[in-house]
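Q: this one's sequence-less:
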C-alpha cells in the first residue's frame, strides 16, 4: 500500500508510482469518485496539454460584421468587381 501525508492546508503530494500509473503531469486535472463504502477512486480526467472543449454555439458572440454581411443586398464581391472595371 502507498501512503502520503496531508499538510495543515489539506494538501498532499501524489506519490511517484501513482503519478506514473496515471501518467499525470503538472496542470493535469484529476477526478475523484467516492464510493458507497467510502473508498475514493482517483482517475486522470484531462491532460494540461489537451485543447479545451469546444465552446457551445451560445457561448460564441456574434462578430460585429455579421450583421453587415447578412444585410439584404450586400454583395462585397460584386462591388469590388465593379470598381475594377471602372478604370
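A: Arrived safely. Note that the structure is a prediction, hence the values are computed from the model and not measured.
Q: going by C-alpha atoms from here, please, whenever you check contacts or count neighbours.
A: Noted.
Q: what segments of this protein are helices?
A: Counting by DSSP state H, one finds helices in the chain at the ranges 16-22, 66-70, 76-86.
Q: which helices and strands sit right next to the last one?
A: Looking back up the chat, that one is helix 76-86. Contacts defined by 3 or more CA pairs under 8 Å, 6 or more residues apart in numbering; DSSP states H and E place helix 76-86 against no helix or strand at all.
Q: what number of residues lie near the closest residue to residue 12 other than its chain neighbours?
A: Residue nearest to residue 12 in three dimensions, not counting chain neighbours: residue 6, with 4.9 Å by CA to CA, 6 or more residues apart in numbering. When counting by other CA atoms under 10 Å, one arrives at 9 neighbours for residue 6.
Q: another structure for you, compare them:
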C-alpha cells in the first residue's frame, strides 16, 4: 500500500492496517526502524506502552438531561455595560 506524506510530515495509515492493529482516532502508535532499515508501526497498546488515562469528561459528555434555552442561559450571566 502506498500513501503520500503531506508538507507537515503527516501520512494516512491505510484502513486495512488500522483495522489489523485495532487503531481508532486518538490511538497511540509507536514507530521503529528494524535492522533492515524498514519502518515498523506498532499499536502502543500492543507494544506494552502505558496508554493515557481516559478523559474524565468522556463518561458524562452528552448526558445532560436539562434542556437549556439560550434565553435561560443568558439570564444567568451578569449584565455587562457596553461602551
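A: Noted; the coordinates are in hand. Since this is a predicted model, take the numbers as computed values, not measurements.
Q: switch the helices of structure 1 over to JSON lines; also include mean neighbour count and distance to residue 50 of structure 1.
A: Formatted as JSON lines, the helices of structure 1 follow (neighbours: other CA atoms under 10 Å; distance: least, CA to CA, whole Å):
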{"stretch": "helix 16-22", "mean neighbour count": "12", "distance to residue 50 of structure 1": "16"}
{"stretch": "helix 66-70", "mean neighbour count": "10", "distance to residue 50 of structure 1": "30"}
{"stretch": "helix 76-86", "mean neighbour count": "9", "distance to residue 50 of structure 1": "39"}
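Q: would TSV of those helices with distance to residue 32 of structure 1 be doable?
A: TSV is the format used below for those (distance: least, CA to CA, whole Å):
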stretch	distance to residue 32 of structure 1
helix 16-22	13
helix 66-70	43
helix 76-86	54
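Q: out of these, nearest to residue 45 of structure 1?
A: Closest approach to residue 45 of structure 1 among the helices of structure 1 is made by helix 16-22 (9.7 Å; CA to CA).
Q: after superposition, how close is that closest one to structure 2?
A: Superposing on structure 2 and averaging over aligned pairs (mean CA distance after the TM-score superposition for structure 1), helix 16-22 of structure 1 comes out at 0.5 Å.
Q: now what about that helix, what contacts it?
A: For helix 16-22 of structure 1, contacts defined as CA atoms under 8 Å, 6 or more residues apart in numbering pick out 25, 43-44.
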